[in-house]
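A.B. asks: Here is the input, now give the coordinates:
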Amino acid sequence: MTSLLRTVFELSDYPLIQAKSAKEALSMFLSEKPELVILDLGLPDLDGLEVIRKIRGFSQAPILVLSARSEPADKIEALDLGADDYLAKPFSVDELLARIRVICRRLEQTGTLPESDVFVNGGLEIRYQEQEVRLDGKLLHLTPMEYRILVLFSRNAGKVLTRNFLTTQIWNSSWSSDMTNLRVYMTMLRKKLDHRFIETSFGVGYKMVREEPEAGL
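C.D. replies: Predicted structure coming up:
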């Protein structure tokens, strides 16, 4: 698998550095400062989940997990710890490259706008300073909580946000009542957005997707 990935990345013009252990990976991360981490959870010296935790202690570089662990609980834990995406083995090379492209596009999009600027996603526009949201040019009336949730998604566009992550960010807790409240707010918010932009990642959470312009526009 390692030699195959190296060949694929070289053919795709993605520079690659490899580590054989968690210790080596963390050391190389500090010295090389990669733009993207592709992490296998099955490391010989440390669980890959602990590597995510350590990296998130000092960096927000995107992390794509590749793992033979296919249980939803493993995926949710990795995403909760800060992984940006999770791809279970076996997977196709085309899907891996597609997910890398999504992460790269998100980096480009978030990297070109300052935190206080305007977020635009197709027909959705968020003016952070004015706390104003427009959908297809029309002012959208959101409750303070709906606006807060929408901003959270816009700051993480393209990334799956788990339910635990969302409730912790919003209410600083993850009680069952918080999960119920989240479902209610998500239903109302998605309805106001005409069921665009935010999709469900079943069993995990939600993700804001990029709205592609219509053909010919």
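A.B. asks: alpha carbons only for contacts and neighbour counts from here, please
C.D. replies: Will do.
A.B. asks: What's the separation between the residue nearest to Arg148 when sequence neighbours are not counted and Leu5?
C.D. replies: Counting by Cα to Cα, 6 or more residues apart in numbering, the nearest residue to Arg148 once its immediate chain neighbours are dropped is Ile170, at 7.9 Å. Going from Ile170 to Leu5 by Cα to Cα, to the nearest Å gives 38 Å.
A.B. asks: Neighbour count for these two, which is higher?
C.D. replies: Neighbour count, other Cα atoms under 10 Å: between Ile170 and Leu5, Ile170 has more, with 16 against 13.
A.B. asks: Verify the stated contact: the more buried one with Leu150.
C.D. replies: No - between Ile170 and Leu150 there is no contact under Cα atoms under 8 Å: 11.1 Å.
A.B. asks: Could you also give me the structure for this next sequence, so I can compare it with the first?
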Amino acid sequence: MNTERPPLNPHPLSEYVAWAGSRNREPILGVLKEKLPKEAGRVLEMASGSGMHINYFAPHFEHLHFHPTDKDEAVFANIKKLTTEHGNDNIADPVHLDLTDPDTWFNPGKKNSFDAIFCINIFQVAPISIADGMMECASHLLSDNGILLIYGPFKVEGSFTTASNEEFHNTLASYQVAEWGLKDVADLKKAAANHGMELKEIIDMPANNFSLIFGRS
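C.D. replies: Here you go, the predicted structure:
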């Protein structure tokens, strides 16, 4: 695979997203191996995009059943294609889940039915307002001891943690798309508190990223 960084393009099927995904999947897998249930359970991915992450992770957890979701149903065909190509029989068909629309996730049959939820590299190109929906959705879907893992680059208490993260933020901002840019962990914590959730752990990751682990308060 080409190791050169492609032009920034947040579309889930872009070369840039594929490049970024290939760089971060191993470190995230390491965290999942530590945090996911060791016995049978169900795991949901928010904003699955192309499906590259869930299809890479699933074979390492044969005892778990994975559920991809996305707001954009146009990516579902690619998720299914990867699942078939990889022979992953522990991945369900993708489901429409829009974090701005509770009607897509307030299903009584799904309440408290997932042991873990993860979401990768969404907030740098999504409005911080979806954090409220994410936390409310997680509080509805997670089991009592379930976790929500959010991965990506973030500011911490209003500050950039590295010069490279500030440069990345400025690059995103230069595209003049209102929602593009690094968000603050403090805002995620505030959204979590509104829905009975709290930040349990911050894990430093390669390339100046973080894994944020949320659970019930």
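A.B. asks: What TM-score do the two superposed chains give?
C.D. replies: Put the two chains on top of each other and the TM-score (TM-score structural alignment, normalised by the length of structure 1) is 0.31; 100 aligned residues with a Cα RMSD of 4.6 Å.
A.B. asks: quick one: the residue nearest to Arg148 of structure 1 and Glu24 of structure 1, what's the gap?
C.D. replies: 36 Å.
A.B. asks: Now the one helix or strand Glu24 of structure 1 maps to: buried residues?
C.D. replies: Using DSSP states H and E, Glu24 of structure 1 sits within helix 22-32. For helix 22-32 of structure 1, burial by neighbour count (16 or more other Cα atoms under 10 Å) applies to Ala22, Ala25, Leu26, Phe29.
A.B. asks: and the two most separated of the residues you listed?
C.D. replies: The most widely separated members of the buried residues of helix 22-32 of structure 1 are Ala22 and Phe29, with 10.2 Å between them, by Cα to Cα.
A.B. asks: where exactly do the strands run in structure 1?
C.D. replies: 37-40, 63-67, 85-88, 118-121, 124-127, 132-135, 138-140, 160-162, 198-201, 205-208 (DSSP state E).
A.B. asks: quick one: which of these is nearest Leu182 of structure 1?
C.D. replies: Going by Cα to Cα, the one of the strands of structure 1 nearest Leu182 of structure 1 is strand 205-208, 10.4 Å.
A.B. asks: Please name every helix or strand in contact with the host helix or strand of Lys189 of structure 2.
C.D. replies: Assigned by DSSP H and E, Lys189 of structure 2 belongs to helix 185-193. Applying 3 or more Cα pairs under 8 Å, 6 or more residues apart in numbering; DSSP states H and E, we find helix 185-193 of structure 2 packed against helix 130-141, strand 197-205.
A.B. asks: Compute the inter-axis angle for it and helix 130-141.
C.D. replies: Put simply, helix 185-193 of structure 2 runs at 40 degrees to helix 130-141, going by axes from the mean of the first three to the mean of the last three Cα atoms, to 10 degrees.
A.B. asks: Can you report how many residues neighbour Glu132 of structure 1?
C.D. replies: Neighbours of Glu132 of structure 1 (other Cα under 10 Å): 15.
A.B. asks: which ones are touching the nearest residue to it once chain neighbours are set aside?
C.D. replies: Closest residue to Glu132 of structure 1 apart from its sequence neighbours, by Cα to Cα, 6+ apart: Ile126 at 5.9 Å. Applying Cα atoms under 8 Å, 6 or more residues apart in numbering to Ile126 of structure 1 gives the contacts Val118, Phe119, Val120, Glu132, Val133, Arg134, Val151.
A.B. asks: and what of Lys189 of structure 2?
C.D. replies: Contacts for Lys189 of structure 2 were tallied using Cα under 8 Å, 6+ apart; they are Glu198, Leu199.
A.B. asks: just to revisit the earlier point, against Leu139 of structure 1, how distant is the residue nearest to Glu132 of structure 1?
C.D. replies: 10 Å.
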